[in-house]
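Enquirer: coords below, sequence missing:
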């Protein structure tokens, strides 16, 4: 029979920071094949540096993305980290204004995320076959920056509210907090192979819902 898996998102989806084949998408695909007992074909549509606004635009306007999602049985979404990184850099350049900048970026990120989830729901409306969506939560690449921690936690709470029979949220924050040296690559932003295995493991632990 077999299933079709489409991964959308940012550099976490592309597996940046790990050797080829060691990002969470290929690792999770292999885990899914084992759990489901059948072949799982994957399409990786991750784009390094992608923000929620940019991904939302692709989902609305890019035929490749829209067709891939319509045909998918399994969808993973990793997005939001670059919204934080850009806001943090902007805040650092404008000392004394960090709270306003980060708060504004968070509200925009949430609006864009709502749009992304709405577009996916629209594309999957009327789907004849069961499908599942898995959201990858954020970890904090700036643990020394207290406001960034609050930003990540707030976003994760918001994204986790989309949990339902089709969609589930993979919480990875607690696995990375305090373990950044072991789980992040040399750039201190992206996971290394071990970090990506943690993400894939959390996704796999959510089960496969109606696909089983």
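Expert: Yep, it's here. Bear in mind the structure is a predicted one, so any value in this text is a computation, not a measurement.
Enquirer: Could you use CA atoms for every contact and neighbour count after this?
Expert: OK.
Enquirer: Residue 49 - that's part of a helix, no?
Expert: No: according to DSSP: H, G, I helix; E, B strand; the rest coil, the state of residue 49 is coil, so it is not within a helix.
Enquirer: For it, list the residues it contacts.
Expert: Applying Cα atoms under 8 Å, 6 or more residues apart in numbering to residue 49 gives the contacts 10-11, 82.
Enquirer: what about residue 168, which helix or strand?
Expert: If you go by DSSP states H and E, residue 168 is part of strand 167-170.
Enquirer: Hmm, residue 82 is touching residue 48, no?
Expert: No: using Cα atoms under 8 Å, residue 82 is not in contact with residue 48, being 9.2 Å away.
Enquirer: Check the contact lists of the two and give me the overlap.
Expert: residue 10.
Enquirer: Residue nearest the middle of the protein, spatially speaking?
Expert: Central residue of the chain (Cα atoms, centre = their mean): residue 78, 1.2 Å from the mean position.
Enquirer: so what's that one up against?
Expert: 8-10, 12-13, 135-137.
Enquirer: Now do the SS call for the residue of the chain positioned farthest from its centre.
Expert: Taking Cα atoms, centre = their mean, the residue of the chain most remote from its mean C-alpha position is residue 96, at 30.6 Å. Using three-state DSSP, the structure places residue 96 in coil.
Enquirer: Find the nearest non-adjacent residue to residue 123, please.
Expert: Spatial nearest neighbour of residue 123, chain neighbours left out: residue 70 (5.7 Å); criterion: Cα to Cα, 6 or more residues apart in numbering.
Enquirer: From what I see, the one you found and residue 124 are in contact.
Expert: Yes: taking contacts as Cα under 8 Å, residue 70 lies within contact range of residue 124: 5.7 Å.
Enquirer: Could you tell me the end-to-end distance of stretch 156-171?
Expert: Using Cα to Cα, to the nearest Å, the end-to-end distance of stretch 156-171 comes to 8 Å.
Enquirer: whoops, I mixed them up, stretch 66-74
Expert: Chord length of stretch 66-74, first to last residue, is 14 Å (Cα to Cα).
Enquirer: Check the gap between the residue nearest to the centre of the chain and residue 200 for me.
Expert: For residue 78, the distance to residue 200 equals 12 Å [Cα to Cα].
Enquirer: Now tell me what touches stretch 111-122 from outside.
Expert: The contact list for stretch 111-122 (Cα under 8 Å, 6+ apart) reads 52-53, 55-56, 59-60, 69, 159.
Enquirer: structure B:
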């Protein structure tokens, strides 16, 4: 009997040890944003500052209300019952360097970012376009290698932007939106552009992941193919071409109202997961 009890006790001990190992190696599923880097917004009055380029300004928004910015603010209000006061510091055409310089020079931006509970940042599209403009004479022969050094330099500027924001505001939740490929529908054979956009987004996501309480929001897969193509009549000929129905028909580059709603939904989905 004693031998049996010893064997049984040993068996139970082994089971307990195995259970403890599994508990440590495979912790309970939970919020993927949980941990020391995460803070949750609980107040009923939220201050929101939007910083960035034309996507923040809202170019292509037929309502001229500011693109995804007011839509995201309204989603927070509808989803949480909190009131949101927003400030839009977007400026069309700005590269990461120009956004950074504006942030330093304009006191209203510095003040708005310092007091914000939530910050969104749209950046990168104009940096990528600058690479294309700087190499306009050899566009047809450019390869992905031509974007490697500009990408590395861009990531340093993104980190500098985020670090500067953090100097005055260590607690705000920052959501950095990725870039998208507006040329895919008309030029699907330009695989270099799609690969470059994917690469820049992956690098930005990696940069953002190293920052406290900062989150990357991918939008390329949501926008670059549209929700199905639509036929449009060309201005120069009577023939028809196709267009991305999530982009503004005035330039086929910036999102239209539906595109901005999709962006707002993506940012709010991330916000909701962080603050649940």
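Expert: The structure has been received and is ready for your questions. Note that the coordinates shown come from a computational prediction; the quantities given were computed from them, not determined experimentally.
Enquirer: before we move on, the earlier item: restricted to helices, list the contacts of stretch 111-122 of structure 1.
Expert: Assigned to helices by DSSP state H, the following of the contacts of stretch 111-122 of structure 1 qualify: 52-53, 55-56, 59-60, 69, 159.
Enquirer: still on that earlier bit, closest one to residue 89 of structure 1 out of the contacts of residue 49 of structure 1, please.
Expert: residue 82 (10.4 Å; Cα to Cα).
Enquirer: Please say which position in structure 2 the closest one maps to.
Expert: Using TM-score structural alignment, the partner of residue 82 of structure 1 in structure 2 is residue 126.
Enquirer: just residue 21 of structure 1 next, same as before
Expert: Counting by TM-score structural alignment, residue 21 of structure 1 corresponds to residue 65 in structure 2.
Enquirer: what about residue 179 of structure 2, neighbour count?
Expert: 25 (other Cα atoms under 10 Å).
Enquirer: Find the nearest non-adjacent residue to it, please.
Expert: Leaving aside its chain neighbours, residue 179 of structure 2 sits nearest to residue 125 (5.8 Å; criterion: Cα to Cα, 6+ apart).
Enquirer: Can you name the residues that contact the one you found?
Expert: For residue 125 of structure 2, the contacting residues are 95, 179-180, by Cα under 8 Å, 6+ apart.
Enquirer: ditto for residue 256 of structure 2
Expert: Counting by Cα under 8 Å, 6+ apart, residue 256 of structure 2 touches 60-62, 246-249.
Enquirer: please redo it, this time with the cut-off set to 6 Å
Expert: Contact analysis of residue 256 of structure 2 by Cα atoms under 6 Å, 6 or more residues apart in numbering lists 60-61, 246-248.
Enquirer: returning to that earlier point: and the residue nearest to residue 123 of structure 1? What does it align with in structure 2?
Expert: Match for residue 70 of structure 1 (TM-score structural alignment): residue 114.
Enquirer: what ranges do the helices span in the stretch 101-250 of structure 2?
Expert: Secondary structure of the stretch 101-250 of structure 2 (DSSP state H, counting those that start in this stretch): helices at 107-115, 125-134, 148-168, 191-209, 220-223.
Enquirer: Adding distance to residue 11 of structure 2 as columns, could you present those helices in JSON lines?
Expert: Output for the helices of the stretch 101-250 of structure 2, formatted as JSON lines (distance: least, Cα to Cα, whole Å):
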{"stretch": "helix 107-115", "distance to residue 11 of structure 2": "59"}
{"stretch": "helix 125-134", "distance to residue 11 of structure 2": "61"}
{"stretch": "helix 148-168", "distance to residue 11 of structure 2": "53"}
{"stretch": "helix 191-209", "distance to residue 11 of structure 2": "44"}
{"stretch": "helix 220-223", "distance to residue 11 of structure 2": "52"}
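Enquirer: nearest to residue 233 of structure 2, of the ones you listed?
Expert: Nearest of the helices of the stretch 101-250 of structure 2 to residue 233 of structure 2, taken as Cα to Cα: helix 220-223 at 21.6 Å.
Enquirer: Could you tell me where the closest one falls in structure 1?
Expert: Counting by TM-score structural alignment, helix 220-223 of structure 2 pairs with residues 173-176 of structure 1.
Enquirer: so how much does the matching stretch differ from structure 2 once superposed?
Expert: Superposed on structure 2, stretch 173-176 of structure 1 shows a mean distance of 1.1 Å to its aligned residues (mean Cα distance after the TM-score superposition for structure 1).
Enquirer: How far off centre is that stretch?
Expert: Counting by Cα atoms, centre = their mean, to the nearest Å, stretch 173-176 of structure 1 is centred 14 Å from the centre of its parent chain.
Enquirer: what sits up against that stretch?
Expert: For stretch 173-176 of structure 1, the external contacting residues (Cα under 6 Å, 6+ apart) are residue 139.
Enquirer: swap the cut-off to 8 Å and go again
Expert: Contacts of stretch 173-176 of structure 1 (Cα under 8 Å, 6+ apart): 137-140, 183, 195, 198.
Enquirer: again, but for stretch 19-38 of structure 1
Expert: Residues outside stretch 19-38 of structure 1 that contact it (Cα under 8 Å, 6+ apart): 1-3, 5, 7, 12-16, 39-42, 44, 193, 196-197, 199-201, 203-204, 208, 211-212.
Enquirer: Okay, buried residues for that stretch please.
Expert: By 16 or more other Cα atoms under 10 Å, the buried positions in stretch 19-38 of structure 1 come out as 22-32, 36.
Enquirer: Please apply the same query to stretch 102-113 of structure 2.
Expert: Neighbour counts using 16+ other Cα under 10 Å place 102-103, 109-110, 112-113 of stretch 102-113 of structure 2 among the buried residues.
Enquirer: What is the end-to-end distance of that stretch?
Expert: Stretch 102-113 of structure 2 has an end-to-end distance of 12 Å (Cα to Cα).
Enquirer: what residues are up against residue 208 of structure 2?
Expert: Each residue near residue 208 of structure 2 by Cα under 8 Å, 6+ apart is listed here: 159, 176, 214-216.
Enquirer: swap the cut-off to 10 Å and go again
Expert: Residue 208 of structure 2 makes contact with 155, 158-159, 162, 174-176, 202, 214-217, according to Cα atoms under 10 Å, 6 or more residues apart in numbering.
Enquirer: and those as TSV, adding distance to residue 4 of structure 2 and neighbour count?
Expert: Listed next are those as TSV, based on distance: Cα to Cα, whole Å; neighbours: other Cα atoms under 10 Å:
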residue	distance to residue 4 of structure 2	neighbour count
155	65	20
158	66	21
159	64	16
162	64	19
174	61	25
175	61	22
176	62	24
202	59	15
214	57	22
215	56	23
216	58	22
217	59	23
